[in-house]
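A.B. asks: any chance you can model this:
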Amino acid sequence: MITRKFICKEHPEGGFNGWRPSWMPHFDPMPGLGVAHDTLEHLVSDDGTVEAEFKAFGAIVWLRDGASWFGRNGTDSDVAVHMSGDIREQAEYLNSECRRLRAAPRTQRLSDDCAEEAIERCIQKGFKEILDECSESTARLLNRNDVRSYMRIGYRRTQRRFAAAGPHNMAWVFDQIVEQADRKLKGAELDDELIVRVDATLHRVYVDTCYPE
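C.D. replies: Here you go, the predicted model:
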């Protein structure tokens, strides 16, 4: 059973309320899509660093792209189109932290050629967006081999984690979390807590709201 707690907070820039993961208090509060991503595509041990986020991007390739989620929920089925901006944002975070991406462990090519190609497209489109919208010096904060390795690590980690369910069942769970978290957000007040429980084996989702005393 996966259990995660989120807290209703106001987004510091957007001004809207969202759910902030309790274990990563420096993260921005987000609607249901962010809740599902943080619950299923991050591990609770993730430290919220850029390196951890690139691993989560690999999880996205296994879970959502593996289930053709983007084609069903967006205007473009290519995961790279949706993730290029996320990769640019991570480069901007590194720039704000005045550091480069930490070196990743060496990894081997994924056995799934489609997944490996998807990761490569994400990297190519992400770097192009960095060069188009930021600068060459910002792009140099990322090493393509390290980004690729972190994404492979996240892909394999998520593949092992949800091996019994598979990406299509987990994409259904993902959508259930999005729907229920958004529904709870409509009636939530600041500091209300959202408890998300997922039984990946039975593909069941439980979302409850708690009110601070």
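
A.B. asks: C-alpha from now on. contacts and neighbour counts both.
C.D. replies: Fine.

A.B. asks: now do the SS call for Ile195.
C.D. replies: strand (DSSP: H, G, I helix; E, B strand; the rest coil).

A.B. asks: once you drop chain neighbours, what's closest to it?
C.D. replies: The shortest distance from Ile195 to any non-neighbouring residue, by C-alpha to C-alpha, 6 or more residues apart in numbering, is to Lys5 (4.7 Å).

A.B. asks: contact partners for the one you found?
C.D. replies: Neighbouring residues of Lys5 by C-alpha atoms under 8 Å, 6 or more residues apart in numbering: Pro21, Ser22, Trp23, Glu193, Leu194, Ile195, Val196.

A.B. asks: narrow the residues you listed to just the buried residues.
C.D. replies: Pro21, Glu193, Leu194, Val196 (16 or more other C-alpha atoms under 10 Å).

A.B. asks: burial count for the residue nearest to the first one when sequence neighbours are not counted?
C.D. replies: Think Pro21. Nearest non-adjacent residue to Pro21, counting by C-alpha to C-alpha, 6+ apart: Phe6, 4.4 Å away. As a burial measure, Phe6 scores 27 neighbours (other C-alpha atoms under 10 Å).

A.B. asks: now do the same contact list for Phe6.
C.D. replies: Trp19, Arg20, Pro21, Ser22, Val35, Glu193, Leu194, Ile195.

A.B. asks: element containing it, please.
C.D. replies: strand 2-10 (DSSP states H and E).

A.B. asks: which parts of that strand are buried?
C.D. replies: Arg4, Lys5, Phe6, Ile7, Cys8, Lys9, Glu10.

A.B. asks: with distance to Cys114 added, can I get those in a markdown table?
C.D. replies: Listed next are these as a markdown table, based on distance: C-alpha to C-alpha, whole Å:
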| residue | distance to Cys114 |
| --- | --- |
| Arg4 | 31 |
| Lys5 | 34 |
| Phe6 | 34 |
| Ile7 | 37 |
| Cys8 | 38 |
| Lys9 | 38 |
| Glu10 | 39 |
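
A.B. asks: and those, which two are furthest apart?
C.D. replies: By the measure C-alpha to C-alpha, those have their two most distant members at Arg4 and Glu10, which lie 19.2 Å apart.

A.B. asks: what segments of this protein are strands?
C.D. replies: Secondary structure of the chain by DSSP state E: the strands cover 2-10, 17-21, 193-199, 204-210.

A.B. asks: so what does the last one touch, helix or strand wise?
C.D. replies: Pointing back at strand 204-210 there. helix 166-186, strand 193-199 (3 or more C-alpha pairs under 8 Å, 6 or more residues apart in numbering; DSSP states H and E).

A.B. asks: quick check: angle from that strand to helix 166-186?
C.D. replies: Here strand 204-210 runs at an angle of 20 degrees relative to helix 166-186 (axes from the mean of the first three to the mean of the last three C-alpha atoms, to 10 degrees).

A.B. asks: one more sequence to fold, the one below, so I can look at both together:
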Amino acid sequence: MLTRKFVLEEDFEQGFQGWKPLFVNSFDPGTGYVAAHDALEHAHGDSGTLEEEMMALGRFWWLRLESGYADYWSTLHYPKAISLGSTVLSTINEVYNDAGAGPDGCLLQPRKHRSALLDPGEETVLEGAMEHFVSKFAVENAGPGEESDGTGAVTDASNLLAIKAWIRAGYRDGRRRFPDNYGAAFELFHPIATGAEKLRKRAELGDELVISASLTDHRVVLTHRPMEGRPYRFDA
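C.D. replies: You can find the predicted model right below:
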């Protein structure tokens, strides 16, 4: 049984209240949808490194893109390569800009173990995702008239190799964690996301949310622990 705890905190930059995971101090408060991502697609021991984020995107690829869940959730039906590449872009942009890390903070450590290639079709998706990321990153981050601003290091071949290696590792871990990705997406991720979001809108600052999920039979229980009053549980 997977158990993840969150607390409702104020995100002053975004101007809303969201679920902040208690198992990763560096994560910002988020919506119920983000809480589901943090609970299922991140590892419990994650500390917020960019390498861990790429592994989480590998699990996202397997759990939500390959299952078709992303198309169910959104009216915009993008190819998997574009969806994955856009998510890589937004993740690295957040580090590059919002966290103020610049190019140096976006250079990933290579994996210690050799990253074997995925199946040809999966590698095609991954290569397409990298092409989309590269085509957008410099355009979004280079200042006017700047020819050498450091963004090239982020999209350098060696960094792209590291990004792909970490995504592959997450993808393989996602397949082990969620062998039935369709069932896990619709019977785990979806009820967690929608249930946590409904609760976010009526909970008070300081309230806790406990997500309990069985990865084998896809049973989900959400527990609301208010600052005042008794906790209550409900099946999502």
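
A.B. asks: superposed on structure 2, what's the mean shift for the strand holding Phe6 of structure 1?
C.D. replies: Compared with structure 2 after fitting, strand 2-10 of structure 1 deviates on average by 0.6 Å (mean C-alpha distance after the TM-score superposition for structure 1).

A.B. asks: ends of stretch 48-67 of structure 2, what's the gap?
C.D. replies: Using C-alpha to C-alpha, to the nearest Å, the end-to-end distance of stretch 48-67 of structure 2 comes out at 26 Å.

A.B. asks: quick one: what's aligned to Arg161 of structure 1 in structure 2?
C.D. replies: Using TM-score structural alignment as the criterion, Arg161 of structure 1 maps onto Arg177 of structure 2.

A.B. asks: one step back: any chance of the strands of structure 1 in a markdown table with distance to Gly74 of structure 1 as columns?
C.D. replies: Converted to a markdown table, these look like this (distance: least, C-alpha to C-alpha, whole Å):
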| stretch | distance to Gly74 of structure 1 |
| --- | --- |
| strand 2-10 | 26 |
| strand 17-21 | 22 |
| strand 193-199 | 25 |
| strand 204-210 | 23 |
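
A.B. asks: tell me which of those strands sits nearest to Arg152 of structure 1.
C.D. replies: Judged by C-alpha to C-alpha, the one of these that comes nearest to Arg152 of structure 1 is strand 2-10, at 22.4 Å.

A.B. asks: what angle sits between that closest one and strand 17-21?
C.D. replies: 140 degrees.

A.B. asks: Provide the aligned range in structure 2 for strand 2-10 of structure 1.
C.D. replies: Using TM-score structural alignment, strand 2-10 of structure 1 pairs with 2-10 in structure 2.

A.B. asks: kindly check the end-to-end length of stretch 18-34 of structure 2 for me.
C.D. replies: 9 Å.

A.B. asks: same check, this time on stretch 15-27 of structure 1
C.D. replies: Start-to-end, stretch 15-27 of structure 1 (C-alpha to C-alpha) is 15 Å.

A.B. asks: report the buried residues of that stretch.
C.D. replies: Asn17, Gly18, Trp19, Arg20, Pro21, Met24.

A.B. asks: what is the nearest of those residues to Glu92 of structure 1?
C.D. replies: Met24 (19.1 Å).

A.B. asks: quick one: contacts for the nearest residue to Leu50 of structure 2 once chain neighbours are set aside?
C.D. replies: Spatial nearest neighbour of Leu50 of structure 2, excluding adjacent residues (C-alpha to C-alpha, 6+ apart): Leu108 at 6.8 Å. Residues near Leu108 of structure 2 by C-alpha under 8 Å, 6+ apart: Leu50, Glu51, Asn159, Ala162, Ile163.

A.B. asks: structure 1: which residue goes with the fourth one?
C.D. replies: The alignment partner of Ala162 of structure 2 in structure 1, by TM-score structural alignment, is Asp146.

A.B. asks: how much space between its match and Lys55 of structure 1?
C.D. replies: 11 Å.

A.B. asks: of these two, who's got more company?
C.D. replies: Between Asp146 of structure 1 and Lys55, counted using other C-alpha under 10 Å, Lys55 has the larger neighbour count: 26 against 19.

A.B. asks: how near is that one to Thr201 of structure 1?
C.D. replies: Lys55 of structure 1 sits 23 Å away from Thr201 of structure 1, going by C-alpha to C-alpha.

A.B. asks: ok, Phe57 of structure 1 next?
C.D. replies: Taken as C-alpha to C-alpha, the span from Phe57 of structure 1 to Thr201 of structure 1 is 23 Å.

A.B. asks: quick one, which of these two is more surrounded?
C.D. replies: With neighbours defined as other C-alpha under 10 Å, Phe57 of structure 1 and Thr201 compare such that Phe57 has more, 27 against 14.

A.B. asks: residues contacting the more buried one?
C.D. replies: When the contact criterion is C-alpha under 8 Å, 6+ apart, the partners of Phe57 of structure 1 are Glu41, Met83, Met151, Gly154, Tyr155.

A.B. asks: also Ile163 of structure 2?
C.D. replies: By C-alpha under 8 Å, 6+ apart, the neighbours of Ile163 of structure 2 are Glu51, Met54, Leu108.

A.B. asks: which residues of structure 2 fall in helices?
C.D. replies: 32-41, 50-60, 69-73, 80-93, 120-141, 151-154, 157-177, 181-184, 190-200 (DSSP state H).

A.B. asks: buried set for stretch 105-116 of structure 2?
C.D. replies: Cys106, Leu107, Leu108, Pro110, Ser115.

A.B. asks: which pair of these spans the longest distance?
C.D. replies: Farthest-apart pair in these is Cys106 and Ser115; separation 19.8 Å (C-alpha to C-alpha).

A.B. asks: Val220 is in contact with Arg4 of structure 2, correct?
C.D. replies: No - if you go by C-alpha atoms under 8 Å, Arg4 of structure 2 and Val220 don't touch, sitting 11.6 Å apart.

A.B. asks: show me whatever sits in contact with both of those two.
C.D. replies: Joint contacts of Arg4 of structure 2 and Val220 (C-alpha under 8 Å, 6+ apart) are Ile211, Ser212.
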